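>>> predicted coordinates and the sequence they were generated for:
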Amino acid sequence: MRATGRAPFRTYHLALYLFLVCFAFSSLSAFLWVFNASLKTNREFLTTAPWSLADGWRWSNYVTAWTNASIGDFFLNSVLVSVCATVLGVAVAAFAAYPIARVEFKVNNLVLMVFLLGLMVPWMVTFIPLYMTVDDVGLLDSRLGLILVYATYNLPLNIFVLVGFMKTLPRELEESAAVDGAGPTRTFLKIILPLLGPGLASVTILSFLNNWNEFFYGLVLIHTPGKMTLPLGLFQLGQAADYGTNWVALFSGIMITSVPVLLVFAFMQRHITRGLTAGAIKG
């Protein structure tokens, strides 16, 4: 019998597939329910059955949410903070990962472990000293302070992924560069960095998604409504809906928030998988 290269089908595979199908169906159902509710009027939402279809395609609800509910301001703040924090965090992680992965010194594994400890420290332990530090440097309730916090928040994972990816590159690259007279900085910028495409793509996408969806640190550090990001803005809209029954604006804001994230992940999923699995080739 010719080998197919596939693992034999087991009974538990069927149970696993059924579970994944049910999970996907529940997620898709919630997404479609929010989309349908965002096209209703407030009166229609409160007086009809939850799963009843909207009477019409009221795309004007999104325009109203963008302008009157300040979703547009929240969206621009999220873009500014997420993009700047992602670029800064990935750049610092790349420069930090290079000596850990490619330069032999006695404590490089210890330095990597110190960075990895950041993945194990819960946010409940850090938010009070972090709040006091940001307040002491005068960056409380500012977009710059939030950018710096988000950039450092993703450093441990970024460094871990990039170190694993850099270790897969052959050592002969640095040797050839040294023969040509290139120093460590030039070697990194001219030779190593161009080869980090999949790794940089994966950490960039993951960092952006984390920054886009982050809520708690933004809630602690940002107080002015005009500086809030989308998760904070949706929280404010949720509170307003509880007392003012403006649910349609909340659901429209949820759709505006989730669609960019879903599109980024759908088109970039292959790069995330390549970058995260590349480090498993070589220890």
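Nice, I can see it.
>>> drop to CA atoms for contacts and neighbour counts, all remaining ones
OK.
>>> helices of the stretch 151-283 of the chain, start to end?
Secondary structure of the stretch 151-283 of the chain (DSSP state H, counting those that start in this stretch): helices located at 155-166, 172-179, 184-187, 197-213, 216-221, 230-244, 247-278.
>>> any idea which of those helices is most buried?
Most buried of those, by mean neighbour count (mean count of other CA atoms under 10 Å): helix 155-166, with a mean of 24.
>>> here's the one I want to compare it with:
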Amino acid sequence: MSDDDPTAVPVTGRAALRADCANCFGLCCVALTLTRSADFAINKDAGTPCRNLADDFRCGIHTRLRSEGFSGCTVYDCFGAGQKVSQETYAGRDWRTAAGTAQQMFQVFPVMRQLHELLWYLTEALTLPAATSLYAGLRDALETTERLTRLPADELAGLDVSAHRDGAAALLLRAGELERATVPRRSRRGGRGADLIGARLEGADLRGAELRGAYLIAADLRGADLRRAEVIGADFRDADLSGADLTGALFLTQAQLNAAKGNAATKLPDSLTRPPHWQPSSRKPVTGR
């Protein structure tokens, strides 16, 4: 649809797809289940407020989450679903003062998160020069997803996102393939769902690699070149990205960066931010790719 079409659905911008905790009712601290592990210090059922949630919906240990055993909280990203549900779907009515909304709101939140994550990927796909042949389909998928985010709460609570997500996933897969194909002598390392747990990839040339759904847990990626590598769904938990180049990495998310290690020398896309727990650069990036 053109910008002048009065029936066009307003599309959420990238800025609104980032978490804004100040405008959320602490939904991730209530709606989600926590399982005691290295990531969470407690067990908590979905619908039960975390013991650290303050009266103003802020985290009482926000600056100490990692030291207090809640590193999983610093990794999680709602893609802006929290403020969308809080301020738009429920028009600023919080689950404490409007208690009748609580159960439904906690059902709506994870649905909205899935939709907002999809909006993030579709928005990026529409910026890929090699995917122009897919733009019409991508725009339709984006607009449909946007419409779904604006459904009334009762419809959102019962929405099955799977079928819609699967259709969009096929477009995203093709968009990634087209963009990676533009990389001369692209890397053949990895592969969809590749097991690269603990892999020694320091200084590796991974330009244009397919790392969709790859397991990169604790991988050594210091100084690696990940430009135009497709990383949608890749697991970067404890991967060392110090000095790595992630500019132009396809479908990279803030949650993936939050789960990894890195430093001031790590190069990031403009749309993402350097996690506060990353360390200052203590060594020169690896060269000689």
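Thanks, I have the structure now. Everything numeric in this text was worked out from a predicted model, so none of it was measured.
>>> would you pull the TM-score for this pair?
Aligned and superposed, the two chains score 0.25 in TM-score terms (TM-score structural alignment, normalised by the length of structure 1); 122 aligned residues with a CA RMSD of 6.4 Å.
>>> picking up where we left off before, who wins for proximity to residue 126 of structure 1 among the helices of the stretch 151-283 of structure 1?
Of all the helices of the stretch 151-283 of structure 1, helix 216-221 sits nearest to residue 126 of structure 1, with 10.1 Å by CA to CA.
>>> so which elements touch the closest one?
Packing partners of helix 216-221 of structure 1 (3 or more CA pairs under 8 Å, 6 or more residues apart in numbering; DSSP states H and E): helix 123-136, helix 143-153.
>>> can we see that at 10 Å?
With contacts taken as 3 or more CA pairs under 10 Å, 6 or more residues apart in numbering; DSSP states H and E, helix 216-221 of structure 1 sits against helix 123-136, helix 143-153, helix 230-244.
>>> nearest to residue 80 of structure 1, of the helices of the stretch 151-283 of structure 1?
Per CA to CA, nearest to residue 80 of structure 1 of the helices of the stretch 151-283 of structure 1: helix 197-213, 10.0 Å.
>>> residue 118 of structure 1 touches residue 111, doesn't it?
No - counting by CA atoms under 10 Å, residue 118 of structure 1 sits too far from residue 111 to count as a contact (11.8 Å).
>>> so for those two, which sits in the more crowded spot?
When residue 118 of structure 1 and residue 111 are compared for neighbours, residue 118 comes out ahead with 16 against 12, by other CA atoms under 10 Å.
>>> any idea how far that one is from residue 20 of structure 1?
Residue 118 of structure 1 is 31 Å from residue 20 of structure 1, where distance means CA to CA, to the nearest Å.
>>> repeat that for residue 199 of structure 1.
Taking CA to CA, one finds residue 199 of structure 1 at 28 Å from residue 20 of structure 1.
>>> how distant is stretch 18-35 of structure 1 from the center of its chain?
Stretch 18-35 of structure 1 sits 21 Å away from the centroid of its parent chain (CA atoms, centre = their mean, to the nearest Å).
>>> buried residues in it, which are they?
Using 16 or more other CA atoms under 10 Å as the test for burial, stretch 18-35 of structure 1 gives 33-35.
>>> what are the ranges of the helices in the stretch 1-150 of structure 1?
Per DSSP H, counting those that start in this stretch, the stretch 1-150 of structure 1 carries helices over the ranges 11-38, 42-47, 60-67, 71-102, 108-120, 123-136, 143-153.
>>> wait, doesn't residue 148 of structure 1 sit right on residue 130?
No - under the criterion of CA under 10 Å, residue 148 of structure 1 is not in contact with residue 130, lying 11.1 Å apart.
>>> picking that back up, next, format the helices of the stretch 151-283 of structure 1 as TSV and append distance to residue 15 of structure 1.
Compiled in TSV, the helices of the stretch 151-283 of structure 1 are given as follows (distance: least, CA to CA, whole Å):
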stretch	distance to residue 15 of structure 1
helix 155-166	32
helix 172-179	48
helix 184-187	51
helix 197-213	30
helix 216-221	36
helix 230-244	35
helix 247-278	25
